[in-house]
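**Student:** Need coordinates for the following:
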Amino acid sequence: MAISNIFIAGMDKCGTTALSEWVVANDLAEDRVPGVKEPALYVSDEPHPGKFRLPEGRPLLDATVAYSKSAEYIGLLPEHDTRIVICWRNQLDRSWSLYKMLKVYERSGAELDSYFLSPLEKRGADEIKRRTFFEIVERYFPRRLHGVFKGYVEKEMEHIRTHSFLERVEYEMGFYLSRQQWPFCSVLAGGFYYRPIRMLLEKYLPQDIAVISVNQLADPDRRRHFVREVFEQDVDTPDVPLSFSIENIELEEPKPDFRDRKFDTLRACFRYDLEQARELVKTTLFGDSLLDHAGLDRYFTEQTR
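**Tutor:** The predicted structure follows:
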């Protein structure tokens, strides 16, 4: 089939920005909304010109990672002539990376300005400016309830700013166990991979879904295979310039030792989720052949302290 739509639908802090920039830079697809990585067009049924835009030679790319977190969002995505790409990274490292990003979101300074604005500059966005976290996510909430959701988001961001990573983890786990849902601004929710794959498989054929670890595309043969199957182009491409740039930003709080027994419960939850998700992934386009298994299993196989 001719591919019209590419959605990099998850998971956050797993290399989706680097992958989407690489896709556009190598003319494999073009942004559905020019200059915008995450237009979030399909979080509601509101009309938008981007939804009705037809591809002119290249597929249209939408790299809104929130799509994979909601059955409602998935239900709004176009079904035909579509490929879904999901990126995986070690769940604990991913959660720490997101925690760091949220921890410094409202801080200013040249290094932080560069971190947050660089992706906009690379894509040639029309507007290059720092926005608050709520300004980024407000489009996900009904307009008439903005005031309510703004209060929730600001409360959770304040909690992240004033608590350690371990304290945030304990808070979120308790929140989930008591309410059966994650708090706003969760650093853990995106690290559970089974549910997104299960929801996507309820709508799409397994061969429409590609699950990868972006660092595996450093191998030229794997990269060519990825391009050929997802974009239906048999071309050579340069390596994906993958870097988790938030890792270069220092916090007063050092990165936790995830082998510490204080993280036993979280490790057990992530391990079980990953085992279940891997079984579903085996049925998808690449199976688990493009996953970084050693990286995913880090902290699970080594002796705890």
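**Student:** For the rest of this, base every contact and every neighbour count on C-alpha atoms.
**Tutor:** Fine.
**Student:** How many residues are close by residue 228?
**Tutor:** Using other Cα atoms under 10 Å, the number of residues around residue 228 comes to 14.
**Student:** distance of it from residue 103?
**Tutor:** 39 Å (Cα to Cα, to the nearest Å).
**Student:** same question, residue 71
**Tutor:** 28 Å.
**Student:** do residue 159 as well
**Tutor:** Taken as Cα to Cα, the span from residue 159 to residue 103 is 9 Å.
**Student:** okay, those two: which has more neighbours?
**Tutor:** Relative neighbour count places residue 103 above the other of residue 159 and residue 103, with 20 against 16, counting by other Cα under 10 Å.
**Student:** what residues are up against that one?
**Tutor:** Residues in contact with residue 103 (Cα atoms under 8 Å, 6 or more residues apart in numbering) are 157, 160, 161.
**Student:** Among those residues, which one lies nearest to residue 268?
**Tutor:** residue 160 (23.2 Å; Cα to Cα).
**Student:** how about this one, so we can line them up?
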Amino acid sequence: MGIKMRLLQSNDDEYFLDCIDELYRTIEDDKTEFDSERILIKHSRFKSFLIRKLILFPVLFKFRPQIKNQRVVNFASMISGDFRLLIPYAFSSSMNFIYMYDVWPRFHAWIFPLLDFFGVKYVFFSSKQVLEIYNQKYIHIKCKAQWIPEALTSGDYSYKDYHDRNIDVLEFGRMYDEYHELIKEPLALHKKKHVFRTPDKYFLFADKQAFTMALASSKIVICVPSNITNPERSEFISSMTLRYLQAMASKCLVVGLLPSDMEEIFGYNPIVEIDMENQSQQLLDILENYEGYLPLIEKNYEQVLANHQWQNRWEIMKLKIEEVL
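**Tutor:** Sure thing, here's the model as predicted:
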């Protein structure tokens, strides 16, 4: 029997949080070191209230509250500083670990000190830029950190032969509004099937199955990092997100803008970069000559299978966790 590990997860059921579920399933399937138990954390106004109040009094950050020290590992995959997931579990063990997405600069001043408050031994950031800021400006924080890019479980995605794909261009998630407005009418004029979110429908797909079926049926997927689509939120943070990998695992061609860390992750440029001077014609030309892009699509697919699944990422995280146990 391995060391007990509690996988702390919000009970939100939106399909776009399946990246967390995919990681947790990978950990649950690994029986070599940990005996994992998934714990769903219900939404709690009280816990959220406590975190908000704690942020207002930074002098409290230096405290290390601990009720007891069980030999239990707590692991939480969380969006930004959602520390409510650790309450009360972090206070009954000194072995706490986090995988963290969307750590935007305006939150750093309270997120990073709270890592020590909650006794986090290791934090894994999805963004290389966030890790660099952490290492440069927060050297007084005891919690260790590492960059672990996002990943997926390839078995959750499928693909069709390109002849059988009936969606020409798919835009999902965050919209690059300026670009969208430039391509929308020309694609419609040329009778290309263009699927995108409309103002009356915040979520484009009802569930993950509908989402993955749309990916499997799409030729081109538009992917742009959030520092371009939502700079008021992400500021200058430019990172490869799951949407790039999901498109590649579904054998779609990614057209978009390259996140600052993606070429380093892949070792080459895996996308076709947007030509803002020739936006719609670029897409029409790609669709007309789609077979010429099949080698890139296949190369990306093989790279995702070999190097960018949660199993690859978990092996690294597991080693770091074992180092400090």
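**Student:** Got a TM-score for the two of them?
**Tutor:** For this chain pair, the superposition-based TM-score is 0.31 by TM-score structural alignment, normalised by the length of structure 1; 159 aligned residues with a Cα RMSD of 6.4 Å.
**Student:** how about the helices in the stretch 101-250 of structure 1?
**Tutor:** 110-123, 133-137, 146-162, 165-179, 194-201, 220-231 (DSSP state H, counting those that start in this stretch).
**Student:** Throw those into TSV and include distance to residue 265 of structure 1, thanks.
**Tutor:** As requested, these are exported to TSV (distance: least, Cα to Cα, whole Å):
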stretch	distance to residue 265 of structure 1
helix 110-123	32
helix 133-137	29
helix 146-162	20
helix 165-179	9
helix 194-201	18
helix 220-231	35
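**Student:** of those helices, which approaches residue 281 of structure 1 most closely?
**Tutor:** Comparing the helices of the stretch 101-250 of structure 1 by Cα to Cα, helix 194-201 comes nearest, at 7.4 Å.
**Student:** How about the closest one, which residues are buried there?
**Tutor:** 194, 195, 196, 197, 198, 199, 200, 201 (16 or more other Cα atoms under 10 Å).
**Student:** quick one, strands of the stretch 151-300 of structure 2?
**Tutor:** 167-170, 194-195, 218-223, 253-256, 272-273 (DSSP state E, counting those that start in this stretch).
**Student:** could these go into TSV alongside mean neighbour count and distance to residue 120 of structure 2?
**Tutor:** Shown next, in TSV, are the strands of the stretch 151-300 of structure 2 (neighbours: other Cα atoms under 10 Å; distance: least, Cα to Cα, whole Å):
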stretch	mean neighbour count	distance to residue 120 of structure 2
strand 167-170	21	39
strand 194-195	18	42
strand 218-223	27	33
strand 253-256	24	36
strand 272-273	17	39
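**Student:** and of the ones you listed, who's closest to residue 98 of structure 2?
**Tutor:** The nearest among the strands of the stretch 151-300 of structure 2, by Cα to Cα, is strand 218-223 at 26.6 Å.
**Student:** which other helices and strands contact the closest one?
**Tutor:** Judged by 3 or more Cα pairs under 8 Å, 6 or more residues apart in numbering; DSSP states H and E, strand 218-223 of structure 2 is in contact with strand 167-170, helix 242-249, strand 253-256.
**Student:** Please identify the buried residues of the second one?
**Tutor:** Same thing as helix 242-249 of structure 2. Those would be 243, 244, 245, 246, 247, 248, 249, for helix 242-249 of structure 2 by 16+ other Cα under 10 Å.
**Student:** between that helix and strand 218-223, how many degrees?
**Tutor:** 160 degrees (axes from the mean of the first three to the mean of the last three Cα atoms, to 10 degrees).
**Student:** what packs against helix 242-249 of structure 2?
**Tutor:** strand 218-223, strand 253-256, helix 294-307.
**Student:** how about a cut-off of 10 Å?
**Tutor:** If you count contacts as 3 or more Cα pairs under 10 Å, 6 or more residues apart in numbering; DSSP states H and E, helix 242-249 of structure 2 packs onto helix 208-216, strand 218-223, strand 253-256, helix 294-307.
**Student:** Quick one: closest of those to residue 185 of structure 2.
**Tutor:** strand 218-223 (16.0 Å).
**Student:** can you put the buried residues of helix 194-201 of structure 1 in CSV and add distance to residue 134 of structure 1?
**Tutor:** As requested, those are arranged in CSV below (distance: Cα to Cα, whole Å):
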residue, distance to residue 134 of structure 1
194, 27
195, 25
196, 24
197, 27
198, 29
199, 27
200, 27
201, 31
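**Student:** which one of those residues sits closest to residue 150 of structure 1?
**Tutor:** Taking these together and measuring to residue 150 of structure 1 by Cα to Cα, the closest member is residue 196, at 25.8 Å.
**Student:** was I right about that closest one contacting residue 84?
**Tutor:** No - in this structure, residue 196 of structure 1 is not within contact of residue 84 by Cα atoms under 10 Å, at 11.4 Å.
**Student:** a markdown table for the strands of the stretch 151-300 of structure 2, including distance to residue 297 of structure 2?
**Tutor:** Shown next, in a markdown table, are the strands of the stretch 151-300 of structure 2 (distance: least, Cα to Cα, whole Å):
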| stretch | distance to residue 297 of structure 2 |
| --- | --- |
| strand 167-170 | 15 |
| strand 194-195 | 20 |
| strand 218-223 | 10 |
| strand 253-256 | 6 |
| strand 272-273 | 11 |
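**Student:** so which of these comes closest to residue 109 of structure 2?
**Tutor:** Per Cα to Cα, nearest to residue 109 of structure 2 of the strands of the stretch 151-300 of structure 2: strand 218-223, 29.7 Å.
**Student:** Thought residue 23 was touching residue 85 of structure 1, still the case?
**Tutor:** No - contact criterion Cα under 10 Å: residue 85 of structure 1 and residue 23 do not qualify, at 11.9 Å.
**Student:** Between those two, point out the one with more neighbours.
**Tutor:** Remark: of residue 85 of structure 1 and residue 23, residue 85 carries more neighbours, 22 against 19, as counted by other Cα under 10 Å.
**Student:** The more buried one in helix, strand or coil?
**Tutor:** strand (DSSP: H, G, I helix; E, B strand; the rest coil).
**Student:** Residue 183 of structure 2: neighbour count?
**Tutor:** Around residue 183 of structure 2 there are 19 residues (other Cα under 10 Å).
**Student:** Not counting sequence-adjacent ones, nearest residue to it?
**Tutor:** residue 280 (4.8 Å; Cα to Cα, 6 or more residues apart in numbering).
**Student:** mind listing what the one you found touches?
**Tutor:** Counting by Cα atoms under 10 Å, 6 or more residues apart in numbering, residue 280 of structure 2 makes contact with 179, 180, 181, 182, 183, 184, 185, 186, 187, 274, 286.
**Student:** and of those residues, the nearest to residue 219 of structure 2?
**Tutor:** For the contacts of residue 280 of structure 2, the nearest to residue 219 of structure 2 is residue 286 (9.7 Å; Cα to Cα).
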